[in-house]
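*Asks:* Build me a model:
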Amino acid sequence: MSLFRKNRKKLKTSPQEQNGNEKTKLSSDLQDSITYINELLGKNDDFVYRDFYIFGSIPAYLCYFSEQANPSEINTDILKPLMYPPEHIQKNLPDESKLVDVIIKEVLYQSRVKTETKWDVLIDNLFLGDTIILIQGQDVGLQLGTRKLKERSIDEPRTELVVLGPREGFVEQLGTNIGLLRYRLPIPDLVIQTTKIGKLTKTKVAVCYIKGITNPELVKEVEDRLSKIEFDSVLDSGIIEQFIEDNPYSPFPQIQTTERPDRVVGNLIEGRVAILTQGSPFALLLPTVFSQFYQTTEDYTNRFLMGNFIRIIRVMALVFSLIFPSLYVSFIAFNPELLPTEFAVAVSGGRAGVPFPAVIEVLVIEVAMEILREATVRLPQQVGGALSIVGVLIIGQAAVEAGFASPVTVVVIALATIGSFATPVYTAAFALRMLRFPILMLAGLFGLYGVVIGAILILNHMLSLQSFGVPYMSPVSPPDKEGMKDVVVRGPLWKMKNRPGFLQAQDKNRVGAKTQELRDRRRVPGPVDEGK
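*Replies:* Presented below is the predicted three-dimensional model:
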């Protein structure tokens, strides 16, 4: 009687349990394997399986998930050559010991074929879109790469827009993101090591670095922290960030997130490590220092004079958004004599009739602005734009006319909010938005002294932070000569000869001698010079 026509009785124990110590190994009895996998996955409507004969005589079993695998590829490149093999194989069937080797090397049209003896590995890859083939008399299964996952096309990053620079951004598929890195770093020294994190999600995570540049101790520390994550679900790179950062209670992010491949490549070349996560378009860069949060790709793709001007404006906006509302409160409530007379009169006239102290007035407007900002982000794009215009124009004007707030207060909060938008990294901008409130309260209690105390406390906290052993305020504290060339202003690229010292890169040099000759040479004589 044919193997497939027998009555498939349920086993009291699974094949793993029957094998004693080898609980995860496949059984050479195809019937046992079929019973086990059907009991495990047979209740799923998208689970597809088929019994067939290899070379017309050897029983086999094929299975896959319909929404994860490519059925046309399975039919054309797998089933057809197995059921209708070449003539030389039909005449001389291979021995049982050589069957799997002959199938892989002479029959299948699939380039992604692996043999596997462990059930857990086969099942994990089955969920990811691979096709599994089990063969009678063989204690190994064939795992074929037939994944067909729909993915978002490569598009411009949504959170890190640039005027002059590359337009490509990461997507949710890890393989595509790794390809974007390989495209920009076509070198054998680019090392990508993958692991799986998450007891239920089994999320694939890739650790990327450049061998010969990145400090091996840094790579070892990153891998050690990742290996200790035991959590049910890892759905995004932000979950990994919370587990591996040094100080989770700090408002400042100690790991930079980016969805730009060019930024990741630039940081890899400096000696950092990047972490890519399956299902997330954001990469993690580490170690991270504070100066990275106000730097953009345009700072390096533009001529250094233009890039420095834009960066200085960005740094001023960062400081402005943090302390400007607090300075306004301290001047109005405690030190009005520090203001010019005309301006002080204009401010006092505008505040006439406002029933709240300056600090309460600013706090209320700040909270209202945060609510408006959050509502704008969460609403659909078409509605969100209209809401922001209504909130800024109509609600602000109505608050001033009702005597709820003074015109100067609305202007101050609006300018501080615009300044926070100039910070290119969202997580850093969010930290500054949070810190604005405690400094504002200190200003309402102690005036300028409170602003100074708040600034000192924040600076002291930043000096105490570390990111994977690197001081957060590097290269300012501790000072680093090479790193100082790219803090507030950036020196010309040919002057930045070495990589930052605080990263302890193995290869410190990044500018060749010929480049130095190119920039230091005298002007080549032209036709005008020859005629003299």
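*Asks:* make it CA atoms for all contacts and neighbour counts henceforth
*Replies:* Will do.
*Asks:* What's the biggest helix in this protein, counting residues?
*Replies:* Identified as the longest helix of the chain according to DSSP state H is helix 304-333.
*Asks:* Tell me where the protein has strands.
*Replies:* For the chain, the strands defined by DSSP state E occupy 47-54, 58-65, 113-116, 131-135, 141-144, 190-197, 203-210, 256-258, 273-277, 283-286, 466-467, 470-471.
*Asks:* Reformat these as CSV; add mean neighbour count and distance to A333.
*Replies:* CSV is the format used below for the strands of the chain (neighbours: other Cα atoms under 10 Å; distance: least, Cα to Cα, whole Å):
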stretch, mean neighbour count, distance to A333
strand 47-54, 16, 70
strand 58-65, 20, 68
strand 113-116, 16, 74
strand 131-135, 25, 72
strand 141-144, 22, 73
strand 190-197, 16, 54
strand 203-210, 21, 53
strand 256-258, 23, 38
strand 273-277, 26, 48
strand 283-286, 23, 43
strand 466-467, 19, 37
strand 470-471, 20, 38
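*Asks:* Turn these into a markdown table, including distance to D480.
*Replies:* Formatted as a markdown table, the strands of the chain follow (distance: least, Cα to Cα, whole Å):
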| stretch | distance to D480 |
| --- | --- |
| strand 47-54 | 59 |
| strand 58-65 | 55 |
| strand 113-116 | 50 |
| strand 131-135 | 54 |
| strand 141-144 | 52 |
| strand 190-197 | 27 |
| strand 203-210 | 22 |
| strand 256-258 | 21 |
| strand 273-277 | 20 |
| strand 283-286 | 18 |
| strand 466-467 | 16 |
| strand 470-471 | 11 |
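*Asks:* among those, which is nearest I313?
*Replies:* Nearest to I313, of all the strands of the chain, is strand 256-258, at 21.4 Å by Cα to Cα.
*Asks:* chain center to the closest one: distance?
*Replies:* 6 Å (Cα atoms, centre = their mean, to the nearest Å).
*Asks:* just checking, what packs against it?
*Replies:* Other elements packing on strand 256-258 under the criterion 3 or more Cα pairs under 8 Å, 6 or more residues apart in numbering; DSSP states H and E are strand 283-286.
*Asks:* Check which helices and strands the strand it packs on is in contact with.
*Replies:* helix 237-244, strand 256-258, helix 261-270, strand 273-277.
*Asks:* Tell me which of these approaches I34 most closely.
*Replies:* Comparing the helices and strands packed on strand 283-286 by Cα to Cα, strand 273-277 comes nearest, at 33.5 Å.
*Asks:* The structure of the following sequence is requested for comparison with the preceding one:
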Amino acid sequence: MQGWKEKYTSYIKKQQPGPPKAPETEVLGHSLADNLEHLQALLGSNGDFVARDFLLFGKYEAVMIFFSSLVNQEQIQEHILKPLMARPDDHQGVPENLDGIIHYVWKIAVQVTQGNSERKLSCLPPAIVKGNLVLLIDGVPEALLLDMRQIDLRSVDQPQTEQVIRGPREGYVEKLENNLALLRYRLQSTDLRVEISPLGSRTRSRVALCYLDSIADPQLVAEAMRRISIIDTDGIIDAGYIEQFIEDQPLSPFPQVQNTERPDKTVAALLEGRVAILVDGSPFALIIPALFNQFFQTVDDYTERFIMGSLIRIIRLIALASSLFFPALYVSVISFNPELMPTDFAVAISGGRAGVPFPAVLEVLIMEVSMEVLREATIRLPQMIGGALSIVGVLVIGQAAVAAGLASPITVVIVALTTIGSFATPAYNAAIALRMLRFPLILLAGMFGLYGVMIGTILIINHLLFLDSFGVPYMSPFIPGKWRDWKDALVRVPLWWMRRRPSFLHVRDSARLPRAVPDVYEDQILQQGGEAGERYPSDHDAANGRRNR
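*Replies:* A predicted model of the protein is given here:
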């Protein structure tokens, strides 16, 4: 093996300008040595490149080419190398010449589930870097590609960014096959369609487009495929790369594509008629179209009873509104309209602000920026240190700022409540959007008071009404909307009331539940001579009435 000094010398020589290279051959030749030389020239120098030569069935020169870091070498030895190196007596029907040898190896000799033959030389390097093994035989102008890819990744674990109280504990991992298996495990339907194609001129990352053929709008599926197909970049490292290419308004702070690491949430979106995008190497799935109200809903809203789910959702929306408007309202009232506060409360606030050298707007901005810096530092630090930093930052720094006269106690309380309210937003990217908009609202409140807050609110609402996500209005089902779409908006009505899928998705099959649910008690009444539709017994009245509503 060459040392680093020899590698350095060889690399420098390769960089020297020389005569132009001869055009590469497009098809494989009969010479094994020539094919191997061309293939090594295309792949370049790699430390994990393996070219294992052997005698096929004891009489034909052959070589196996693969990257040792991408394949399972134990399976290669057991299921490929061992049967191919056996003597002809151990196999029945071994061809006497090279005609049909590739067909015999694939059909009878090797024990591999996926593979294909290839005659073009240019198709072999991309297959090798994806984890395929290439088998070349001397005298045969054809290669056999065998899928032997195996990469050690983390196992399926609980999602880290979308915690739930009651619900599944499975989250996506980086391997696409595992993520698709989690989807098919929860959605065992023959209507599930998975379209897989590579994307990225250098990474060639596999991208999967998933949808339910009998439910999803064909125009939505076609539009998703069109936007993905026009992406022209050298690499796709994560699903977030695709999100930035396919969203409608890249300059908007609000996300127009939803991301999730929960398979159950993806399945629920597919059942509504949405489309999911998964990328090999990314533990997140993209869901389109994404609307404003989706970012403030969680799995707990549906796994819990509708009364509790609706109450938690309303509390979450109140926390959202307070985190966005609370600091701006505080600044506007303190700076321009103190008469709106009760006298005792105004006196208490003025006493707390005595000695603070900054105006209210600058004081709130300093505290908000400090809190954002502290939040970012907590996220980037290791988990054990980050927890200690958050406690030190909130308790020690906040108390020290009040004691030093740099901030008033009421300002610390306002900023703390605002930060806690922002934590109630389930989607991280939506929470960032609200945190960004909080600062211009504070500035408008400091310049114009309540009028500035009103102007900023109108601008935000107009921007939300302007947005679309894959042709669907961003504020659906609020504007425009139908009554049946409001059943899962501000509150979550019982599941038996949500008989139809959202109308704004223009799905093929809108029915979730049949119009009439069969009822055993009605059958009993008919058998006893009663009339259909008469009142049920009191202990079953409520349940049956709900189900037939």
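*Asks:* hmm, back to that, output the helices and strands packed on strand 283-286 of structure 1 in CSV; the columns should cover distance to L518 of structure 1.
*Replies:* Compiled in CSV, those are given as follows (distance: least, Cα to Cα, whole Å):
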stretch, distance to L518 of structure 1
helix 237-244, 42
strand 256-258, 34
helix 261-270, 22
strand 273-277, 32
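*Asks:* Tell me which of the ones you listed lies nearest to K485 of structure 1.
*Replies:* helix 261-270 (13.6 Å).
*Asks:* Now do that closest one against strand 273-277: the angle between them, please.
*Replies:* Counting by axes from the mean of the first three to the mean of the last three Cα atoms, to 10 degrees, helix 261-270 of structure 1 points 140 degrees away from the direction of strand 273-277.
*Asks:* For helix 261-270 of structure 1, buried residues please.
*Replies:* Burial within helix 261-270 of structure 1, assessed by neighbour count using 16 or more other Cα atoms under 10 Å, is assigned to 261-265, 267-270.
*Asks:* what's the closest non-adjacent residue to the aligned residue in structure 2 for V489 of structure 1?
*Replies:* Residue pairing (TM-score structural alignment): V489 of structure 1 is matched to V491 of structure 2. Leaving aside its sequence neighbours, V491 of structure 2 sits nearest to S310 (Cα to Cα, 6 or more residues apart in numbering; 4.6 Å).
*Asks:* circling back: list just the one of the strands of structure 1 that sits closest to V408 of structure 1.
*Replies:* Of all these, it is strand 256-258 that lies closest to V408 of structure 1, at 35.8 Å by Cα to Cα.
*Asks:* what about the closest one, how far off from structure 2?
*Replies:* Taken against structure 2, strand 256-258 of structure 1 registers an average deviation of 0.5 Å after superposition, with mean Cα distance after the TM-score superposition for structure 1.
*Asks:* Tell me how far V520 of structure 2 lies from D468 of structure 2.
*Replies:* Using Cα to Cα, to the nearest Å, we find V520 of structure 2 at a distance of 46 Å from D468 of structure 2.
*Asks:* just to revisit the earlier point, and the helices and strands packed on strand 283-286 of structure 1: which comes nearest P94 of structure 1?
*Replies:* So among those, strand 273-277 is nearest, using Cα to Cα, at 43.1 Å.
*Asks:* quick one, that closest one and strand 203-210 angle?
*Replies:* 160 degrees.
*Asks:* so strand 273-277 of structure 1 matches what in structure 2?
*Replies:* Against structure 2, strand 273-277 of structure 1 falls on residues 275-279 (TM-score structural alignment).
*Asks:* what about that stretch, how far off from structure 1?
*Replies:* Relative to structure 1, stretch 275-279 of structure 2 is 0.4 Å off (mean Cα distance after the TM-score superposition for structure 1).
*Asks:* related to what we said a few turns ago, the longest helix of structure 1 aligns to what range in structure 2?
*Replies:* With TM-score structural alignment as the criterion, helix 304-333 of structure 1 aligns to 306-335.
*Asks:* Likewise for stretch 461-468 of structure 1?
*Replies:* Using TM-score structural alignment, stretch 461-468 of structure 1 pairs with 463-470 in structure 2.
*Asks:* In the matching stretch, which residues are buried?
*Replies:* 464-465, 467-470.
*Asks:* With stretch 110-124 of structure 1 instead?
*Replies:* So stretch 110-124 of structure 1, judged by 16+ other Cα under 10 Å, has buried residues 110, 113, 115-119, 122-123.
*Asks:* count of residues packed around the residue nearest to R519 of structure 1 when sequence neighbours are not counted?
*Replies:* Closest residue to R519 of structure 1 apart from its sequence neighbours, by Cα to Cα, 6+ apart: W494 at 7.5 Å. Neighbourhood size, W494 of structure 1 [other Cα atoms under 10 Å]: 16.
*Asks:* W494 of structure 1: what's it in contact with?
*Replies:* Contact analysis of W494 of structure 1 by Cα atoms under 8 Å, 6 or more residues apart in numbering lists 511, 515-516, 519.
*Asks:* go again using 7 Å as the cut-off
*Replies:* 511, 515-516 (Cα atoms under 7 Å, 6 or more residues apart in numbering).
*Asks:* from these, which ones fall inside helices?
*Replies:* Per DSSP H, the contacts of W494 of structure 1 map to helices at 515-516.
*Asks:* Out of the contacts of W494 of structure 1, grab the one that's most surrounded.
*Replies:* V511 (15 neighbours).
*Asks:* Now check that residue against structure 2: what is it aligned to?
*Replies:* Under the alignment by TM-score structural alignment, V511 of structure 1 pairs with L513 in structure 2.
*Asks:* and the closest residue to that match other than its chain neighbours, how many residues sit next to it?
*Replies:* Among residues not flanking L513 of structure 2 along the chain, R499 sits closest, at 4.8 Å (Cα to Cα, 6+ apart). By the measure other Cα under 10 Å, the count of residues near R499 of structure 2 is 15.
*Asks:* Great, nothing more from me.
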